[in-house]
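>>> No sequence on hand, only this structure:
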């Protein structure tokens, strides 16, 4: 915990290093061919080709990093036309092309909105278009005003506007703490509560150790008393969602946390399972995805083990995690020079 507290003083500095990627990158070209429709919709190939703000935000971020403004505009314009809410500067979280209407739930997903807002700001920095900056500010302010709450003495990110804050507790997901985005916001807007959210996220991650392997559950219940338990209503697993947590925290400059050490130790085996039940110890009968292995390589200090192009059999989620891990490794390397 002492090492964690020392690190909290440095996480305000943003990671925005230009890692030298360009639009002809084979991994990016492969990604666009497989997961981007001509109208600008990123498809979830493991989930009947639906779309999420998560995927749209990731696509926008990747387009900025690979200096592909035409693709960025396609993804952003589709997102604005199909997911932007009329009442508040957030986005509906899910688009199902097979349903009528395609957007049946107007609730947002905070991690997706964070990526959309951050990507728009980075696009404004890169291409000098104030439209991007204005929309980024509107979304950032909406997140600040509606999705940050104090529970149990912690400044938390609510996963969405509805369904997560209750009398006496809140259900949270540490993989929604997109630390590099929060660091950027904290550096640009020091009068806003982003650094407090970062600090609370680091402290909660340090405490979120459950079961024999001492791992965080994907979904965690935070009581107003400060008690942490795996949240009811979701399988008590470290897995599909929380594999993003070591990506975002390592990328955000926070690595020496005991919980991350526990994750690294759990993954230090020939074929780590895709998930583990933190209560029973049951594990998945299939291994961590290629994207998960890329995060494992980042976490364990082996950036050379991160591939350039996702394999043909990898779905949208795994492929995206691989590209994000590539970018994180490159930016961390540049920042360390």
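Received, thanks. The structure displayed is predicted, hence computed values, not measured ones. Numbers count the residues shown, from 1 in each chain.
>>> For the rest of this, base every contact and every neighbour count on C-alpha atoms.
Will do.
>>> Residues contacting the host helix or strand of residue 80, please?
Following DSSP states H and E, the helix or strand that holds residue 80 is helix 69-82. Here helix 69-82 makes contact (CA atoms under 8 Å, 6 or more residues apart in numbering) with 39, 40, 41, 42, 53, 56, 59, 60, 63, 64, 95.
>>> at 6 Å instead, please
Residues outside helix 69-82 that contact it (CA atoms under 6 Å, 6 or more residues apart in numbering): 40, 60, 63.
>>> try it against this one:
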């Protein structure tokens, strides 16, 4: 541990549906707007447009936004609340909290992965060895609890509850940039295995369909099937929706060309029908007339990965406008994270777009 901490160069320590919530007066910066609107003073991130509950995903998003904007005070408050209320005995985070207690103790692997990434980045950014150590511990828990080896390589399962083969798998949970950040900090070779396995499994998905599904399942032999929901439970069928639209964002920020090519592969299906529908079938046909911020940011990411700078910037501008017109918790998070992923290296990725 001491060697890993020293290797970071640190010298100090301690140091969904439309809603009605709106950003604070005069807040036009997406990061400031998200933190001001959805983070309570104690560090709890509140889904104000979704019955006022809290999920580990939201805590992790706020941590990424806070470290990306250099807001150490907010970061420590959010992580402090998360650690106190959501930390499980196995080191991962409970998924959902409401009305004063955890209501679903299962973990969600994307939240755990994002939070671990944010903690390692915060340790470096704020010169805080304790945050770095917490990030390494959470990252190890992700590897131990939420990954499995398959013939295609190591993959990230949906969470602690996905214990049987075939394993529930969410293509948009995979984060090559997070794998790289955590691998560099820890020296654990399983992160590189996870990057390769995630790439292989998602490439196999895109050999079957034009767009990745919200949910899938992975077999021990590496075969992967699109599914209508988590563990096959979903009332709306197989689709590219509010989960899957994060996939191109995760892969476009990767520093590996093979990963970026997966994001770019989505462009033909996304561009075959105008309107930036929030949900599509896996061939790209719109299933709704609704639009979403994360859907627009996802289109921006795919276009950026394909080298269409003007198209990417157009979708990002539309995303900001949509969030201002119809503010939501989820939209607010991705209005902030999209530009951080696509135009900046502050979160440890390789931006496919030049800074504005």
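Alright, I've got the coordinates. As the structure is a computational prediction, the values presented were derived from the model and not from experiment.
>>> hang on, the earlier thing: following the helix holding residue 80 of the first structure, which helix or strand shows up next?
Downstream of helix 69-82 of the first structure, the next assigned helix or strand under DSSP H and E is strand 94-95.
>>> so what does that following strand touch, helix or strand wise?
strand 51-52 (3 or more CA pairs under 6 Å, 6 or more residues apart in numbering; DSSP states H and E).
>>> circling back to that earlier point, what's the helix holding residue 80 of the first structure aligned against in the second structure?
Mapped onto the second structure using TM-score structural alignment, helix 69-82 of the first structure spans residues 72-85.
>>> Measure the mean distance from that stretch to the first structure post-superposition.
Its aligned residues in the first structure lie a mean 1.1 Å from stretch 72-85 of the second structure after superposition (mean CA distance after the TM-score superposition for the first structure).
>>> Aligned counterpart of residue 279 of the second structure in the first structure, please.
In the first structure, residue 279 of the second structure lands on residue 275 (TM-score structural alignment).
>>> neighbours of the closest residue to its match other than its chain neighbours, just the number please.
Excluding the flanking residues, the one nearest residue 275 of the first structure by CA to CA, 6 or more residues apart in numbering is residue 239, at 4.0 Å. Neighbour count of residue 239 of the first structure, defined by other CA atoms under 10 Å: 23.
>>> Aligned to residue 239 of the first structure, what sits in the second structure?
Aligned by TM-score structural alignment, residue 239 of the first structure pairs with residue 241 of the second structure.
>>> so how far is residue 280 of the second structure from that match?
6 Å (CA to CA, to the nearest Å).
>>> got it, and residue 107 of the second structure?
From residue 107 of the second structure to residue 280 of the second structure the distance is 27 Å (CA to CA).
>>> Point to the residue nearest the middle of the first structure.
Nearest to the geometric centre of the first structure sits residue 178, at 4.8 Å (CA atoms, centre = their mean).
>>> There's contact between residue 103 of the first structure and residue 92 in this structure, I believe.
No: with contacts counted by CA atoms under 6 Å, residue 103 of the first structure stays clear of residue 92, the gap being 7.2 Å.
>>> Mind checking which of those two has more residues around it?
It is residue 92, of residue 103 of the first structure and residue 92, that has more neighbours when counted by other CA under 10 Å, with 22 against 16.
>>> Can you tell me what the more buried one aligns to in the second structure?
In the second structure, residue 92 of the first structure lands on residue 94 (TM-score structural alignment).
>>> Just list the residues touching that match, thanks.
86, 105, 106, 107.
>>> Relative to residue 291 of the second structure, which of these is nearest.
Among the contacts of residue 94 of the second structure, residue 107 lies closest to residue 291 of the second structure (CA to CA), at 28.6 Å.
>>> Can you give me every residue that contacts the closest one?
Neighbours of residue 107 of the second structure in contact, by CA under 6 Å, 6+ apart: 93, 94, 95, 159, 160.
>>> Top of those residues by number of neighbours, please.
Highest neighbour count within these, by other CA under 10 Å: residue 93, with 29 neighbours.
>>> so what's that one closest to, chain neighbours aside?
In space, residue 93 of the second structure is closest to residue 87, 4.6 Å off (CA to CA, 6+ apart).
>>> mind checking how far residue 235 of the first structure is from residue 138 of the first structure?
35 Å.
>>> Then residue 208 of the first structure?
Note on residue 208 of the first structure: its distance to residue 138 of the first structure, by CA to CA, is 32 Å.
>>> which of these two has more neighbours?
More crowded of residue 208 of the first structure and residue 138, by other CA under 10 Å: residue 208, with 19 against 15.
>>> Just to confirm, what residue in the second structure is aligned with that one?
So, by TM-score structural alignment, residue 208 of the first structure is matched to residue 205.
>>> neighbouring contacts of the helix or strand harbouring that match?
Per DSSP H and E, residue 205 of the second structure falls inside helix 190-208. The contact list for helix 190-208 of the second structure (CA under 6 Å, 6+ apart) reads 152, 153, 154, 155, 176, 179, 183.
>>> Select from those the one having the most neighbours.
residue 155 (30 neighbours).
>>> Show me how far the helix or strand hosting that one is from its chain's centre.
Residue 155 of the second structure is part of strand 153-156 when elements are defined by DSSP H and E. With CA atoms, centre = their mean, to the nearest Å as the basis, strand 153-156 of the second structure stands 17 Å off its chain's centre.
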